[in-house]
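Engineer: my questions concern the predicted model and sequence given below.
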Amino acid sequence: MATQNNKKKKLILIGLGTAVAGILGYFGWQYFSNRNSNTEMQDDFPLPSPQADDFSPNNIIARNDEFPLKRGSKGQRVQAVQEALIAKYGKSILPKYGSDGDFGSETVAALKKAGLPESIDEATYNSITKSEKSSSSTTEAASLAKTLYKAAVNKNLLQVITALRQMKTKDDYSSVSNEFLQYRIGGVRKTLVNGMLDSFSDEGQKQQIRMEFSRMGLKYDGDKWSLSGIGGMTVITRRNASVWRNPYDKVEVPARTILGTEIGQLNGFTAFENNGETFLINTQNIENL
């Protein structure tokens, strides 16, 4: 275990479940404890622990969603193509795996059925996903900004959450936030994320708002929010699970917790990045947001 000369970094977690806010608080700072620690939160069923070689960067199978997308590609762009196919043709186009982010035989068959090439270059990708991309027009952005401002002033959390859920991407956030800057919260012009969070004092309410911004793709680095840094697929826990920093140090994490950005897989484990460090979790315990 680490000593004072080998300080452990903290793992930033965002809880999705209703009970998580009480467990984790604001992004739930948690320290790693050794495998001998007395913790009551366990996996739903026993799973193997990672071995030392599993933590080698050279062994991790990295996500690959560079153009052209083709059989074997994996990542957020593949998932976007799959979601566009499902939106246009229904779930039956990808009946078994759906939008899992993996470009396998089912995705190849779906593209053929849709009359599309098996290899997707950037132009084709933009064409496929264009109709599914959410883009707030100036009018829509201005209307949402006004709605959010009034809801914030009136401390109406339901209206805030309802309005935020109309925003799907970081581009949507940017459009609405630019319009929101014309208003003043507490006499000060603020970005949308700061304006919303500063308008509510209850930690549970703040947690709900943070979740909406995280869903859009904004990243929190422990100090501030930003639009950058979200490159891969976001990993969340399906059940209570162990997250490993190395074969000896782990933390128990509740279900429906955002862990970080997936960077690869190896031997049944998924590697993800959080707060500048790489961690492992059994792939059976996670899904992509």
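Structural biologist: Nice, I can see it.
Engineer: for the rest of this, base every contact and every neighbour count on C-alpha atoms.
Structural biologist: Will do.
Engineer: following element in sequence after the helix or strand hosting Thr270, please.
Structural biologist: Per DSSP states H and E, Thr270 falls inside strand 269-274. Using DSSP H and E, the helix or strand that directly follows strand 269-274 along the chain is strand 277-282.
Engineer: what's that following strand packed up against?
Structural biologist: When contacts are defined as 3 or more CA pairs under 8 Å, 6 or more residues apart in numbering; DSSP states H and E, strand 277-282 packs onto strand 241-244, strand 269-274.
Engineer: this is the comparison structure:
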Amino acid sequence: MNRQTVTANKSLLWSTLLLAALLVLSGCSSTRMAYRYADWGVVWWVEDYVTLTDAQKTQLYEDLDELRGWHCATELPKYQVWLNTLETDVRQQNITPEALSQHQDELLGFFPPLLSRATPIATRLLTSLTDAQVRELTENMAERQRELEQEYLGEDPAATAVARAERTSERLERWLGDLNDNQRAIVTRWSAQRDRQTEIWLQGRRNWQLTFLEALERRQEPGFEQEVARLLNESTSIRGEEYEAMMARSRVALNTLIHGVVAAGDSAQLAHLKNRTAELNRDFEALTCSPGPEIAES
């Protein structure tokens, strides 16, 4: 996976990128390559916001190598069990909202151990930042926020819904193949019902950033690691009540969308979904925890 592909996902919290890479693997033809290069995506995300010294980079590389080793040896087997169950449900056409919700619960359960391991890494990096680096970070985060607000909030709501529907259709087609007219209509209705979702997401993003930057001012004081842990583990609540409510609604709506689109499909799409799930599972089976990147096409 090249730098441009990984950087496209830079909005993800760097501390969860290892897991998030497993959720967006459809953007890369090789699960193994995506996993092996996930840590470099972390480095690029950080460097997009702040210029690190050589010593900071060295420490971050070492920390991420250790994190990846633990994650590969300890967590990947759990993902394999989850994928086996998912593949079985797809093969048996058990893609009900209830089954999807259960898979979603299990997937979200993978986050806490990773966040716990990531907390000291994030704390070490953030504690090492100079005042000048914090100012650079603050300015770059504010600039990125302004760019996102100008890009998304200036759009007509109808145009926003259309763009959201197009993005959603593209992601679904990676797993199902071409959508039929009925499926596209389902996606269009779903997108139109998202209402103020983008606005709430951007406000929640701003809320989290402000809390994060306030915590950075106390990075040399006792208890800073606990503040970092809160920022990572309680991200949703920090983003605000409206954001929490939106996320709860979105989770249910997403399950309903997937169930409706699959139910409106045909045997060819189901076969496509089975093949993609089986392919993902085979890639996981082939993953190893040996150090060093693999040479492969992506």
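Structural biologist: Yep, it's here. From a predicted model like this one, the values you see are computed outputs, not experimental measurements.
Engineer: quantify their similarity with the TM-score.
Structural biologist: After superposition, the two chains reach a TM-score of 0.24 (TM-score structural alignment, normalised by the length of the first structure), with 114 aligned residues with a CA RMSD of 6.1 Å.
Engineer: thinking again about what came up before, closest one to Tyr220 of the first structure among the helices and strands packed on strand 277-282 of the first structure?
Structural biologist: strand 269-274 (10.4 Å; CA to CA).
Engineer: now do that closest one against strand 277-282, angle only.
Structural biologist: Compare the direction of strand 269-274 of the first structure with that of strand 277-282 by axes from the mean of the first three to the mean of the last three CA atoms, to 10 degrees and you get 150 degrees.
Engineer: which neighbouring elements make contact with strand 269-274 of the first structure?
Structural biologist: Using 3+ CA pairs under 8 Å, 6+ apart, strand 269-274 of the first structure sits against strand 257-266, strand 277-282.
Engineer: that strand vs strand 257-266, what angle?
Structural biologist: Between strand 269-274 of the first structure and strand 257-266, the angle comes out at 130 degrees (the same axes, to 10 degrees).
Engineer: strands along the stretch 151-298 of the second structure, start to end?
Structural biologist: Ranges of strands in the stretch 151-298 of the second structure, per DSSP state E, counting those that start in this stretch: none exist.
Engineer: one more: the stretch 1-150 of the second structure?
Structural biologist: Taking DSSP E, counting those that start in this stretch as the criterion, the stretch 1-150 of the second structure carries no strands.
Engineer: contacts only, for Trp244 of the first structure.
Structural biologist: Contacts were defined as CA atoms under 8 Å, 6 or more residues apart in numbering; by that measure Trp244 of the first structure touches Pro50, Lys250, Val251, Phe279, Leu280, Ile281.
Engineer: please apply the same query to Ala62 of the first structure.
Structural biologist: Contacts of Ala62 of the first structure by CA under 8 Å, 6+ apart are Ile263, Gly264, Gln265.
Engineer: what's the burial count for the first one?
Structural biologist: For Ile263 of the first structure, the number of neighbouring residues by other CA atoms under 10 Å comes to 22.
Engineer: quick one on the thing from earlier: for the contacts of Trp244 of the first structure, work out which two are farthest apart.
Structural biologist: Pro50 and Val251 (13.5 Å).
Engineer: of the helices and strands packed on strand 277-282 of the first structure, which is nearest Leu148 of the first structure?
Structural biologist: Comparing those by CA to CA, strand 269-274 comes nearest, at 30.3 Å.
Engineer: ok, back up a step: need the helices and strands packed on strand 269-274 of the first structure in JSON lines with distance to Met216 of the first structure, can you?
Structural biologist: As requested, those are exported to JSON lines (distance: least, CA to CA, whole Å):
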{"stretch": "strand 257-266", "distance to Met216 of the first structure": "13"}
{"stretch": "strand 277-282", "distance to Met216 of the first structure": "23"}
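Engineer: just name the most buried of these.
Structural biologist: When these are scored by mean count of other CA atoms under 10 Å, the highest mean neighbour count falls to strand 257-266 (a mean of 23).
Engineer: quick check: the gap between the spatially most central residue of the second structure and Val6 of the second structure.
Structural biologist: What sits nearest the mean C-alpha location of the second structure, by CA atoms, centre = their mean, is Ala20, with 3.8 Å. Ala20 of the second structure is 11 Å from Val6 of the second structure, where distance means CA to CA, to the nearest Å.
Engineer: which one's the longest helix in the first structure?
Structural biologist: helix 138-153 (DSSP state H).
Engineer: picking up where we left off before, quick check, nearest of the contacts of Trp244 of the first structure to Ile23 of the first structure?
Structural biologist: Closest to Ile23 of the first structure, out of all of the contacts of Trp244 of the first structure and judged by CA to CA, is Val251, at 13.6 Å.
Engineer: which strand or helix spans that closest one?
Structural biologist: Going by DSSP H and E, Val251 of the first structure is in strand 249-253.
Engineer: that strand packs against which elements?
Structural biologist: Short answer (3+ CA pairs under 8 Å, 6+ apart): strand 249-253 of the first structure packs on strand 33-34, strand 241-244.
Engineer: need the winner for burial among those.
Structural biologist: strand 241-244 (a mean of 23).
Engineer: now the contacts of Ala62 of the first structure as JSON lines including distance to Asp198 of the first structure?
Structural biologist: JSON lines is the format used below for these (distance: CA to CA, whole Å):
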{"residue": "Ile263", "distance to Asp198 of the first structure": "33"}
{"residue": "Gly264", "distance to Asp198 of the first structure": "36"}
{"residue": "Gln265", "distance to Asp198 of the first structure": "39"}
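Engineer: stretch 197-215 of the second structure: how far from the chain's middle?
Structural biologist: The chain centre lies 17 Å from the centre of stretch 197-215 of the second structure; the measure is CA atoms, centre = their mean, to the nearest Å.
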